[in-house]
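Peer 1: Give me the fold of what follows.
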Amino acid sequence: MAFAIGLRVYRVSITRKSDKERMTIGPAAAPCDLFAFAEQFAQIKQEPTVESEEQRTWFFEPKDTNSIRTVHGYINYGTHGFESKFKDVKTRKEKYSRQSSDLEEIPLYFQMWIPEDSEFALMAFQSFQSRSCVGFVRASMIASFEERYPQYRLNFNVVANHATFLNSAPVKSVTFHRPKTVSDRAERYFLGRGSDEVDYDLTVRARKRGYSLSTYGELKDRFPATTQGYVEFDGHQFENVTADVQIGRKRRSVGVYGTGFDAGYLDISEQVRREPSGHPVFASIESEVDEILQDFFAGMTA
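Peer 2: Alright, predicted model coming up:
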C-alpha cells in the first residue's frame, strides 16, 4: 500500500492587537504586504532550523512559479536522534545500520497563496504518512512576524473550522479507521495474518444516487471523541474517522477526527502521481493544491 499523502489548509490573517481589527493583506497594507513577508520568510529559512528538543530539522526550498502572489516549493523535513536497522524488504538482510547522528530527510510540498484584494491568505502544507512539520513552520512564522510587527498578530486557522461552505458540504460516505480491538471472527478472515499486518476499516455509504449521509458539520458533531482518544460507532471504538465530502467539482477524503486525521485534513493519496521514491511528482501535487485552494477560496468568499 502506498504511503498516505495528506494536506492541511490554513486561513491566514492579520489582526491588530489593540482592537482585534482584521487588516487587509495586499500591497500598501498595514503593517505589510503579507506576500512580501511570506516570500522573504521562505528565502531566509533556506538554512536548516534545528528543533533541538524534538530532534527535528526543517528548511525551505522555494521553487519558481508563474502563479500570481504565490510562494511554493518544498519544506525539507529531517528526523534524527535514534538508531535503527535498514533491511531489504524481500531478503530481510541488513543493508545499513542507522546511527543516532544520521538525518533522515523527506520533501514536503507547501504553497502560500496571498490574494491581492482580500483579508486572508490560504496556505497548504503536505504531510507524508502523517509526518508533518507544519507546527514548527507555523510557530516560527508567527514569531518572526510578531517580532517585526509587535502591534499585530498573525493568525493561522484550520479552514475546516472557519469555512461554513465546508460544514454544509454533503457527505457521501464515512470511513472508520483502526479499531481499538478486532474481533476473533474478523481475525479468521485475515487468512492467517495478524491484525497488525492489514488495514481494517469500516465504511458506511449512502445507497441511493444523489443522496448523502449528512453534512460535514453534522458529522463532526455526531461523532465526538471520547476522553480515551477514540470515537464510538456501532459498539466499536475507532482511532480515526474520514468522510467523502463534495468540495467544488470533486469528492475528497476529509479528516473528521484522529491522530493525523484531524478535522480538515485532506487525503490526496489517490489524486497525485508518484515518483519511484513514493513521494508525489512536483507538478502533480502543485496542480492538485492549486485546485483545492481555488475551491476553498471560492467557497469562503461566495
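
Peer 1: Please make it C-alpha for all contacts and neighbour counts, starting now.
Peer 2: OK.

Peer 1: Where does the closest residue in space to Phe156 that isn't next to it in sequence sit: helix, strand or coil?
Peer 2: Nearest residue to Phe156 in three dimensions, chain neighbours excluded: Val12, at 4.7 Å (CA to CA, 6 or more residues apart in numbering). Here Val12 takes the strand state, with states given by DSSP: H, G, I helix; E, B strand; the rest coil.

Peer 1: end to end, how far does stretch 270-286 reach?
Peer 2: Start-to-end span of stretch 270-286 (CA to CA, to the nearest Å) is 14 Å.

Peer 1: Report all helices and strands that the stretch of helix or strand His72 belongs to contacts.
Peer 2: Here His72 sits within strand 70-79, counting by DSSP states H and E. In this structure, strand 70-79 packs against helix 34-44, strand 56-63, strand 104-113, with contacts taken as 3 or more CA pairs under 8 Å, 6 or more residues apart in numbering; DSSP states H and E.

Peer 1: one more to put side by side:
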Amino acid sequence: MSKIGLYVYQLRLSRKDNYQNVPFSDVGEGAELHTFLPQFIRSKLSTRQNDRIERSWRLEPAADQGRTRHGTVHYGTYGYSSKIVNPQNSAVLYDRDAGDVEEIPLYYRFWVPDFGNFGFAALQSFRERSCVGQVLGDLSKDFNDRFDNLRLTVKKVMPTSDDAYRNAPVKKLILSKKKVPKDRAEIMRRLEPDELNVELSFSVGRSGRFGMYSDVAPQIRAASGGAAFVFDGIEFDEASALINIGNTYRKVGIVGPANNAGVIDITEDVVLNEDQHPTFESVSEVSQGIISDFRQQFGMW
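Peer 2: I've put the predicted structure just below:
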C-alpha cells in the first residue's frame, strides 16, 4: 500500500441521553468540541507511553488556521533492542536498548465547522505505521469523560458504507505486491535487486470509468486470494483504486494490510525531506485540500 497515507475520519456530536445529533455551531453545545480541542492538545504535549502495545506519542501543535487545529504527532515504538549498523562494513553505529524510543513525525489535522453536522480529522501514516488508535481514542475518551450531556463519535470514512466514497467513479485499478523474488518477475530478471516491488494497473479511456466505487470494491475484495489476483505467476496481495473525491482523482486502498481500506495514498503529492519524511508544509497543504474536497462533496463550504 502507500508509503505515505492519510486516514480521514468524521467527527460527530450527539446527546448521551437520546443519541440525537447535535449540530456544530459557534455558540452553545455545538461549540464545545472546538473549544475543547486546544485543551486536549495542550494536555498531550508530554510523551504518553502505552506499555501494553509498546507505543508512545506526543503532540507538537502548529499555529491554528481558522477552525483548523493541526501539528505533528511524534509517534514512537519501543520494547525491543536492536543495533544500528553501517551497511558497508557492519560496524555498529548505535546499540539500541529496549527502553529507547524510536520516534517518527506524523501529521494531524482537526477541522470543526462553525455550522454543520460533522467535522473531520486527518492523520498521516508512514509505511503502514499509524497513530490513529492512540490519538483519536484519547480524544473521544477525554471528551466523553468531560461532558455529561454530549458524546463525540469518531467514524472512519469507509469506502464500503460511506457516501463520501460510495458514489465515486473509479478511473484506475492498481494491484501491487511487495518483495517479489526477482525470478518470479521474468521481465526484470537482469536487474540487480534480489526482490522487487511490483505494481500492475488497469486504466480506462479518457472519458471512461470502471463504475462506481460501491460496485467495484466488493468485487475486488471477493477476488482477493483468487485467480483475479494472480498475473503471470505473481499473486498480488494489495489493491487500490483511483477515484474521484471532489474535483481530484486520488488513490485509495481497497485490500491490503490490516486497517488500510479507505486510506488515501498521498505519496506522490508531498515533498520529502532528506530523511524521507514529508515536509510539514506539503502534507499540511495536501490534507487541507482533501478535507476541502470532502466538505465540497457534502455541501459544506
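
Peer 1: what residues does the strand holding His72 of the first structure touch?
Peer 2: Contacts to strand 70-79 of the first structure, defined as CA atoms under 8 Å, 6 or more residues apart in numbering, come from residues 35, 38-39, 42, 55-65, 103-114, 132-133.

Peer 1: Need the buried ones from those residues selected in ChimeraX.
Peer 2: Entered in ChimeraX, the line below selects the buried ones among these, by 16 or more other CA atoms under 10 Å:
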select :35,38,39,42,56,57,58,59,60,61,62,103,106,107,108,109,110,111,112,113,114,132,133
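
Peer 1: Which residue is the nearest non-sequential neighbour of the alignment partner in the second structure of Arg251 of the first structure?
Peer 2: For Arg251 of the first structure, the aligned residue in the second structure is Tyr249 (criterion: TM-score structural alignment). Leaving aside its sequence neighbours, Tyr249 of the second structure sits nearest to Ile243 (CA to CA, 6+ apart; 5.1 Å).

Peer 1: The one you found: which element?
Peer 2: Here Ile243 of the second structure is assigned to strand 238-245, by DSSP H and E.

Peer 1: Could I get the full set of helices for the second structure?
Peer 2: Residue ranges of the helices in the second structure, as given by DSSP state H, are 32-42, 132-146, 163-166, 213-223, 280-297.

Peer 1: Can you tell me which of these is nearest to Asn21 of the second structure?
Peer 2: helix 32-42 (13.8 Å; CA to CA).

Peer 1: just checking, what packs against the closest one?
Peer 2: Packing contacts for helix 32-42 of the second structure, counted by 3+ CA pairs under 8 Å, 6+ apart, involve helix 132-146.

Peer 1: picking up where we left off before, how big is the offset of the strand holding Ile243 of the second structure relative to the first structure?
Peer 2: Here the mean offset of strand 238-245 of the second structure against the first structure after fitting is 1.3 Å, by mean CA distance after the TM-score superposition for the first structure.

Peer 1: which bit of the first structure covers stretch 276-287 of the second structure?
Peer 2: Going by TM-score structural alignment: stretch 276-287 of the second structure matches residues 278-289.

Peer 1: Go ahead and measure how far that stretch is from the middle of the chain.
Peer 2: Taking the mean of its C-alpha atoms, stretch 278-289 of the first structure sits 14 Å from the chain's own mean (CA atoms, centre = their mean, to the nearest Å).

Peer 1: Give me the residues contacting that stretch.
Peer 2: With CA under 8 Å, 6+ apart as the test, stretch 278-289 of the first structure has contacts from 2-3, 5, 107, 109, 111, 124, 128, 271-275.

Peer 1: Filter these down to the ones in strands?
Peer 2: With strands defined by DSSP state E, the entries of those inside them are 5, 107, 109, 111, 124, 128.

Peer 1: ok, Asn117 of the second structure - contacts?
Peer 2: Taking CA under 8 Å, 6+ apart, we find Asn117 of the second structure in contact with 12-13, 21-24.

Peer 1: I'd like the residues you listed laid out as TSV, including distance to Asn197 of the second structure.
Peer 2: Putting these into TSV (distance: CA to CA, whole Å) gives the following:
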residue	distance to Asn197 of the second structure
Arg12	39
Leu13	43
Asn21	46
Val22	47
Pro23	46
Phe24	45
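
Peer 1: Buried subset of those residues, written for PyMOL?
Peer 2: A single PyMOL command is used to select the members of these judged buried by 16+ other CA under 10 Å:
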select buried, resi 12+13+22+23+24
